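Novice: structural data only, the sequence is not supplied:
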């Protein structure tokens, strides 16, 4: 009897041991079994420095949980934009003046259904222009850039210069700031002579060359980056300047006024496009729509000095040099083909070495 009881206890202990062993083995992953790793959602964007504040992108991440990965280029040297840089991201934010040729847009970017962007319905009506229509199939404008005649308002009344040709006046000898930007300056010369600014003929370009040489004789500085600093230092009283740089200078008490010439301002638009190889279309559209929100547009404008594309926003600062509806309607967008851009660069190089 005692032997039977010991056998029963031994069997019970063995059963308990095997049950524990089975439990322990069941907790171990099987050989070759993969463990799922949760990857956070992310969308990447190629954009200029000093245009969208990091706080705006952080707001987007906080609202959606989507991380924004950035690849940045210098806003003052857009000629260095390359497809190699922006083809590796989901979204591209570049100016129309450096877009691919219109015939090649479909090989670079995905078409954008505007009904997927609720905020696009509030874009300024004056941007509904024929020459921009094909770009709108593959992009959405975000912020507007305008170039006019700048004056140091402490020294001169802005009304002294109302036309581009006024920059030729001898009274500005040694006082004129000129931007080191071939596309802009050749456009100004063409406009000053009454020609269209885009894709000029060789004959028109030769005439614009002499126009620029005549203006160059008044130049004090040829500036590419931070041109507003020449106004701030008092070294120039007149010049060619964009609305964003005038705003940056005014933040430092430079008192820069912008006059939009009667022939029209030189305009550009920073536009969002979705790259053809992007596999994050849904998240890219979410970011595009977020950046066109009225509150976000105001934040970007106050940070960059550029003009929002959304209609009906109140001016957030008296220092902003915002483009009015009339200025946009009468202005001229830089929409040159890559081939024309090369011609403009070569022509301006010849002007500089004369």
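Specialist: Perfect, I can see it now. Predicted, not measured: the structure shown is a model, and the values here were computed from it.
Novice: please make it C-alpha for all contacts and neighbour counts, starting now.
Specialist: Noted.
Novice: tell me who's in contact with the nearest residue to residue 197 once chain neighbours are set aside.
Specialist: With sequence-adjacent residues excluded and distances taken as CA to CA, 6 or more residues apart in numbering, residue 197 is closest to residue 187, at 4.7 Å. Shown in contact with residue 187 (CA atoms under 8 Å, 6 or more residues apart in numbering): 197-198, 266, 334.
Novice: show me the two of those that sit farthest apart.
Specialist: Spanning the widest gap among the contacts of residue 187 are 198 and 266, at 11.1 Å by CA to CA.
Novice: if we can go back for a sec, then the residue nearest to residue 197 would be within a helix, right?
Specialist: Yes. Checked against DSSP: H, G, I helix; E, B strand; the rest coil, residue 187 lies within a helix.
Novice: distance of it from residue 332?
Specialist: 9 Å (CA to CA, to the nearest Å).
Novice: between these two, what contacts are shared?
Specialist: 197, 266.
Novice: this is the comparison structure:
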């Protein structure tokens, strides 16, 4: 056998080996067909027992992957390297994904459990008619505070955070929309304000808050507040519920000026290779018993009325997490501000963080 022939055979063997490996990896990454479903969700945002239950009921194998930001999720779907079948973006991300043709329309006839969703959470501005998304969880942004460390302090307004007694006692989540939004709300401006003067005014006011800020952090904010490393935090309502579970001294309030009313919805990305299985999964998650189990595990507010009946008055009657209409009417959903304005929000937030340092 000539040297050239041996070389060609070696190349063929290596090529077939690489092809086999790629096929194996593709199957693992969610490239399979009708018997596999790849779900892309936030971390620790589902009761994994429900995934096993879905697999048992349908015979569909679920590959579950997580992301830590809407931006990371959208980038991965835009790249198309993995054929995600179900994803769980937030409202402004859904609006952007619609614009960029990244979503498949949902067939409501295949989602009979949609009837259990509270009408307040349907037909919203980011997805009229829910053509592309189905509600998963919702919540608010507000103030978590330690009643033991601050026995004589009440929080009704965002402006209460500027109290000199709170020096080095406040943690903020590392989010531009949340922090700049807090500044805007404290001035009675909209969370979606694009007026340059208003935005600069909000940023300048936030700069005056820096003596009270201990740190700007990510997911560790839950642990730090629960362990009483700080007395106050700007947090999402579901995180507040987790903190309160770990520490009975923590309370939560949505300030009277208003705040963010956010939604995470289930969508079917254009990358889906199992559209029918995606509909089955969405409908499964809307089953009242499944939705109640999931809400009990995750701690966020469910939009599922039938699930709330299962959870009972102790849950549904807690106005900190299921606020009345007079409060929710003052809350705002984040609009998709466009790349240019969103970049400006991020720039202002970065300037604020640099000022903090």
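Specialist: Yep, that arrived. What you are looking at is a predicted structure, and each value in this text was computed from that prediction instead of being measured.
Novice: okay, residue 198 and residue 266 of the first structure: which has more neighbours?
Specialist: residue 266 (25 against 20; other CA atoms under 10 Å).
Novice: surely the more buried one touches residue 333?
Specialist: Yes. Applying CA atoms under 8 Å, one finds residue 266 of the first structure in contact with residue 333, separated by 6.2 Å.
Novice: what about the helices in the first structure?
Specialist: 2-26, 54-64, 83-86, 105-108, 133-136, 182-192, 202-216, 228-232, 243-251, 281-291, 294-304, 325-330, 338-353 (DSSP state H).
Novice: contacting residues around the equivalent of residue 160 of the second structure over in the first structure?
Specialist: Using TM-score structural alignment, the equivalent of residue 160 of the second structure in the first structure is residue 166. Under the criterion of CA under 8 Å, 6+ apart, residue 166 of the first structure has no contact partners.
Novice: if I look at residue 166 of the first structure, how far off is residue 183 of the first structure?
Specialist: In terms of CA to CA, residue 166 of the first structure sits 20 Å off from residue 183 of the first structure.
Novice: give me the number of residues near the residue lying closest to residue 341 of the second structure once chain neighbours are set aside?
Specialist: Distances taken as CA to CA, 6+ apart place residue 194 nearest to residue 341 of the second structure, at 7.2 Å, with adjacent residues excluded. By the measure other CA under 10 Å, the count of residues near residue 194 of the second structure is 14.
Novice: hmm, back to that, what do residue 198 and residue 266 of the first structure both touch?
Specialist: Residues touching both residue 198 of the first structure and residue 266 (CA under 8 Å, 6+ apart) are 187, 334.
Novice: which residue lines up with residue 261 of the second structure in the first structure?
Specialist: Matched by TM-score structural alignment, residue 261 of the second structure corresponds to residue 267 in the first structure.
Novice: close enough to count as contact, residue 105 of the first structure and residue 138?
Specialist: Yes. With contacts counted by CA under 8 Å, residue 105 of the first structure reaches residue 138, the gap being 7.1 Å.
Novice: list the buried residues in stretch 72-92 of the first structure.
Specialist: By 16 or more other CA atoms under 10 Å, the buried positions in stretch 72-92 of the first structure come out as 73, 75, 81, 86-92.
Novice: include distance to residue 58 of the first structure when you put those residues into CSV, please.
Specialist: Shown next, in CSV, are those (distance: CA to CA, whole Å):
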residue, distance to residue 58 of the first structure
73, 20
75, 21
81, 25
86, 22
87, 24
88, 22
89, 18
90, 18
91, 17
92, 18
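Novice: which one of those residues sits closest to residue 303 of the first structure?
Specialist: residue 75 (13.6 Å).
Novice: picking up where we left off before, same list (the contacts of residue 187 of the first structure) but as TSV, adding distance to residue 319 of the first structure.
Specialist: Formatted as TSV, those follow (distance: CA to CA, whole Å):
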residue	distance to residue 319 of the first structure
197	29
198	31
266	20
334	25
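Novice: which of these fall in strands?
Specialist: Those of the contacts of residue 187 of the first structure mapping onto strands are residue 266, per DSSP state E.
Novice: between the contacts of residue 187 of the first structure, which is nearest residue 274 of the first structure?
Specialist: Nearest to residue 274 of the first structure among those, counting by CA to CA, is residue 334 at 21.1 Å.
Novice: which ones are touching the aligned partner of residue 300 of the first structure in the second structure?
Specialist: Alignment note: residue 300 of the first structure maps to residue 294 in the second structure; criterion TM-score structural alignment. Each residue near residue 294 of the second structure by CA under 8 Å, 6+ apart is listed here: 46-47, 50.
Novice: please apply the same query to residue 148 of the first structure.
Specialist: 240-243, 258-261, 265-266.
Novice: swap the cut-off to 10 Å and go again
Specialist: Contact analysis of residue 148 of the first structure by CA atoms under 10 Å, 6 or more residues apart in numbering lists 162-164, 188, 239-243, 246, 257-261, 264-267.
Novice: for the alignment partner in the second structure of it, which non-adjacent residue is closest in space?
Specialist: Applying TM-score structural alignment, one finds that residue 148 of the first structure aligns to residue 142 in the second structure. Nearest residue to residue 142 of the second structure in three dimensions, chain neighbours excluded: residue 254, at 4.5 Å (CA to CA, 6+ apart).
Novice: residue 323 is in contact with the one you found, correct?
Specialist: Yes. Counting by CA atoms under 10 Å, residue 254 of the second structure does reach residue 323; the two are 8.9 Å apart.
Novice: what is in contact with those two at once?
Specialist: Shared contacts of residue 254 of the second structure and residue 323 (CA under 10 Å, 6+ apart): residue 140.
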